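> prediction below, plus the sequence it came from.
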Amino acid sequence: MGLSIASFVPAVGLAQVPAYLAAYSGRSSWLAMAASVVAFTLIGLFITVFARRFIGTGSLYSYIRHAFGSWSTLVIAAAMIPGYIVAIMSLIVGVGVFFGSFLVSVGVANAAGPGIQLLIYVVATLVAMTIAYRGIDLSVRSSVILTVISLPVMLVITIATAFSGNVDLAGQFSLNDFTLNSFLQGLAIGSAYFIGFEGSAALGAETKNPNRNIPRAIIVIPVGIGLFYLAGTVIQVPTLVSAADKLALGISPNAVLAEAAGVGFLSNVSDLVLAVAIFASLIGFFNYGSRVVVSAASDGLLPSSLVKVNKLHKSPGAAIAFIGVPSLIGPALLLWLTPASPLEINGYIATLLVYFWVIPYFLICIGGAILLNRTKGSRSFIVNVGAALASATVLWLYLNGIINPGPAPLNALPYVMIGTFVVFLIALVVSIRSKEKKRVLAQR
């Protein structure tokens, strides 16, 4: 459970979720965040339907076959394998953004430039891969320690904001600035911070009593961390709305909050601890993503060499490298070949990440309902309503990018995701058919 919580960098969510929500949903942001918590709690409950019954090493990839059969594993793999690569890319760039900002604050003027950013990317990636390779125990210890180190600063800033006298509960609960469009935009933003929350399911075979502990590790994110983000939203949004002009100038939300709450001395150090928090998440996602790759390789979708596990550390070194290398190359190319800043690049990658998880979450909600209806027909109405609400929320994450497109290149990302998904799906189908053909020929 420690790695599950650490992977969702509560300090970073506390620094970013209220700020992004405030920009779109204003003082009604709490309602959009609450809806996101409810929706992803439902999704989490449907995932735990599988986690209580089955033990797997591929997270949703391992679960989905129990509802839909073998075809669904191809679909899930075609979305989740590139999805984990994109997730790790986002975390690598996130470390660069916050550590670079900290370096700028202490006098390193060109810390946001390609040279230093690339150095940060390489070091962060190699260290995280090494920790993941050294085994799950070291990964858990490292991630939990880094999370414990990083969280207090944002907690102090948020608590100081709560006592600053600008929470304005009456103004927030009046919903005077509520509109359906701003609510739906806020729902998409709030939901984005739960993407990949089920990653701990990939460690089922390496967890004690997995049918009990994995469901707990999954549901603690939308419930525990979700309520944590909701409280932060209620506390921070009034100050952030009032300081919209400062945010527009590029001042970070944590700096705005710290200054307004009288703890401005924490502004600079907050960037450093947020970089540390994201690095903790990076370790977790290397562990999760590599296990999904191993599961897919075990089923013949990927080269069999990716199944190999180090005897000493019991970690899939080849699978870690398989997702680590492209995860490092991608941000490096974007940094050198485009005029976008690291912050802009991170926004693009994070948006693309959301789209990759739409198909897996949509299928798992429907699949969870199918399993429950097989065994508990008397509750089928409640189950089906829950599945409809959860899957509709997930589908909205994708449709929002088409209905409310951002400026280029954000407006192209829904189609980039579909194109990548199709390419991976075709490649996986070709791979498994080729191996089946070779097996048939070998038996003759």
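Good, I have the coordinates.
> use CA for all of it now, contacts and neighbours both
OK.
> in the stretch 101-250 of the chain, what residue spans correspond to strands?
Read by DSSP state E, counting those that start in this stretch, the stretch 101-250 of the chain holds no strands at all.
> quick one, helices of it?
Along the stretch 101-250 of the chain, counting by DSSP state H, counting those that start in this stretch, helices occupy 114-133, 136-162, 169-173, 180-192, 210-220, 226-242, 244-248.
> and of the ones you listed, who's closest to residue 18?
Using CA to CA as the measure, helix 226-242 is the one of the helices of the stretch 101-250 of the chain that comes nearest residue 18, at 4.6 Å.
> just give me how far the helix or strand harbouring residue 293 sits from the chain centre.
Taking DSSP states H and E as the criterion, residue 293 maps to helix 267-298. Its chain's average C-alpha position is 9 Å from that of helix 267-298, according to CA atoms, centre = their mean, to the nearest Å.
> quick one: contacts for residue 201?
Going by CA atoms under 8 Å, 6 or more residues apart in numbering, residue 201 touches 51, 56-60, 214-215, 218.
> surely residue 323 meets residue 289?
Yes - contact criterion CA atoms under 8 Å: residue 323 and residue 289 qualify, at 7.3 Å.
> those two: who's more crowded?
A direct count of neighbours by other CA atoms under 10 Å for residue 323 and residue 289 places residue 289 higher, at 28 against 22.
> and here is the other one:
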Amino acid sequence: MEHLEQQDPPRDPEVSLEHGHTSLGALTVLGLSAQQIGPGIALAGGYMILYAGNASWVSMLVALVVSASIGAIVVTFSRRLVASGGLMSYVSSVLGPYGRALTGSGYLIGLLIAAAAVTTGVVIFTASFLVQIGATWAASPLAQGASAVVVAALAGAIAYRGVDTSVKVSAVLTFVGIPFVIGVTIAAALAAPHYSIAPQFDFSSSDFSWSGIFQGALVALSYFVGFDGLSAMAGETKDPKENLPRFILLLLGITGAAYVAILWFQIPALAGGTKLLENGDSPTAVLAHLGNVGWLAAPLDLLMAAATFAGLVATFNYGSRIIGTAAEARLLPRGLAHVNPKFRSPSRAVIFLVIISAGIPIAFELVAATPPLESSVLLYTLFSYCYFIPYVVAAVAAIVLVVRERRANPLMIAVYAFAGISFGYLLFYALTSAGGGAFGALPWIALILTAVGFVGLLIVDRRSAGAGEALSDLL
């Protein structure tokens, strides 16, 4: 018996994630899929024009700069620590259990909500496509609830089979629709009377007020919030301390440039379709209508469904690693840390994400009688709010880290402080200016969920005697 006890290691080294296996290119493909660059450029103009008008690209640029400050924090930590828990791991290494609990509560809750939001996004596009080809039954609550289950299960099956399979699927589905989005944008621009991008650079116009730009930036931030979660896969890349900073630069550079550029060309074309957008028509359908290529609306819905599905696969990949790391540290049920010996994936964490990401949309649809489009807006906004506190805590941790190491570069401290102040103010603004109804309640719901999660994680951490204090690369 004594011999058996000595042979019981904490983890079989052959049943772990495949470290040093994923290339920078493969990680970038997953990152662009997770950030849904295809649907992002398809929807950017339609969403932004209603909030910021001709100043939309400036609002997007502001959101990119604020997000880049979080990227600087991730880079600072990733050069010192290879971690599969994302910001939760990084903050834990500096601020200990209280920092871990505060970051982890918002981070984990936001991750689960994000998975449900992306699942809902796929359901929206697939239902729209089916309705447009005559399958009106696809708009029923029962059909859309069933769609959520099928979509989540398929994405989970791909993520279950590991990173290689996920990259192969994402590489096709993420990018196949982009040429068509660019095509309908060009068609709408050619068909628009007196088309000109010049008004977008008339900084004296009323669109360029600080309040308008700020409102637009709040919307634009939803395109970037959560990108740091991909750092959870750092340990599986070759030379992670070198590649992860490059990955952050590539991810923000590609998505930021794509969104700003597409806004320059979509905003003038969409100026004649704002009524259609306000009535609830999808931006892609409006662009197709304005460009006299309405027959492309249904195929575009299908292509966007595919690209959003690729984003769900990527979310399951990095999200399962964050959940598995928290489980290994006994912050979540330990069984969720299990790594499949064949596919080298956190298989039980993937299954857990499948259940959550299908269950939440079904609850919205069947229990709350909330259709997918409305559910999507609520879930994406709530997910975004959940990340604000973790970002503020991460900024504090980054400042403490460089001061403690006596590497306090004033410029970098200013960048970290800018990140913390920006997201702290955004949370304050959301709480103090929240309106009525479900949408106005979202920042308060995020704050309450984070507080409950914080207390819960602290209790669990104390019961497990501070297990996994650093939350480093545990899987």
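Right, received. Where do you want to start? The model shown is predicted, which means the values in this text are computed figures rather than measured ones.
> need the TM-score between these chains.
Aligned and superposed, the two chains score 0.93 in TM-score terms (TM-score structural alignment, normalised by the length of the first structure); 437 aligned residues with a CA RMSD of 2.0 Å.
> just to revisit the earlier point, which one of the helices of the stretch 101-250 of the first structure lies nearest to residue 346 of the first structure?
Residue 346 of the first structure lies closest, by CA to CA, to one member of these: helix 114-133, at 12.3 Å.
> name the helices or strands packed onto that closest one?
helix 70-105, helix 136-162, helix 267-298, helix 317-337 (3 or more CA pairs under 8 Å, 6 or more residues apart in numbering; DSSP states H and E).
> check the ones you listed for me and report the most buried one.
Comparing these by mean neighbour count (mean count of other CA atoms under 10 Å), helix 267-298 ranks first with a mean of 26.
> what does that one correspond to over in the second structure?
Using TM-score structural alignment, helix 267-298 of the first structure lines up with residues 297-328 of the second structure.
> got it, and stretch 313-323 of the first structure?
Mapped onto the second structure using TM-score structural alignment, stretch 313-323 of the first structure spans residues 343-353.
> quick one: the helix holding residue 293 of the first structure to the second structure mean distance?
Overlaying the second structure shows helix 267-298 of the first structure at a mean distance of 0.9 Å from the equivalent residues (mean CA distance after the TM-score superposition for the first structure).
> and that helix, what does it pack onto?
For helix 267-298 of the first structure, the packing partners by 3+ CA pairs under 8 Å, 6+ apart come out as helix 2-7, helix 10-25, helix 60-68, helix 70-105, helix 114-133, helix 136-162, helix 253-260, helix 317-337.
> and the angle from it to helix 136-162?
140 degrees (axes from the mean of the first three to the mean of the last three CA atoms, to 10 degrees).
> the closest residue to residue 398 of the second structure other than its chain neighbours sits in which helix or strand?
Nearest residue to residue 398 of the second structure in three dimensions, chain neighbours excluded: residue 73, at 6.2 Å (CA to CA, 6 or more residues apart in numbering). Taking DSSP H and E as the definition, residue 73 of the second structure sits inside helix 56-78.
> so where is that helix in the first structure?
Under TM-score structural alignment, helix 56-78 of the second structure corresponds to residues 29-51 of the first structure.
> centroid residue for the first structure?
residue 195 (3.9 Å; CA atoms, centre = their mean).
> what does it correspond to in the second structure?
Aligned counterpart of residue 195 of the first structure in the second structure: residue 225 (TM-score structural alignment).
> contacts for stretch 56-64 of the first structure next, please.
By CA under 8 Å, 6+ apart, stretch 56-64 of the first structure touches 47, 50-51, 54, 72-73, 76-77, 80, 198-205, 291-296, 360, 363-364, 367.
> now swap in stretch 352-366 of the first structure and tell me
43, 46-47, 60, 64, 76, 79-80, 82-83, 86-87, 192, 195-196, 387-388, 390-391, 394-395, 397-398, 413-414, 417.
> now swap in stretch 52-65 of the second structure and tell me
Identification of contacts with stretch 52-65 of the second structure by CA under 8 Å, 6+ apart yields 45, 48-49, 199-201, 207-208, 212-218, 220-221, 224, 252, 256, 259-261, 263-264, 267-268.
> ends of stretch 51-68 of the first structure, what's the gap?
Stretch 51-68 of the first structure has an end-to-end distance of 16 Å (CA to CA, to the nearest Å).
> repeat for stretch 348-368 of the first structure
One end of stretch 348-368 of the first structure sits 31 Å from the other (CA to CA).
> to residue 257 of the first structure, which of the helices and strands packed on helix 114-133 of the first structure lies closest?
helix 136-162 (6.7 Å).
> angle of that closest one against helix 10-25?
Angle, helix 136-162 of the first structure to helix 10-25, by the same axes, to 10 degrees: 50 degrees.
> how much does helix 136-162 of the first structure stray from the second structure?
In the superposition with the second structure, the average deviation recorded for helix 136-162 of the first structure is 1.9 Å (mean CA distance after the TM-score superposition for the first structure).
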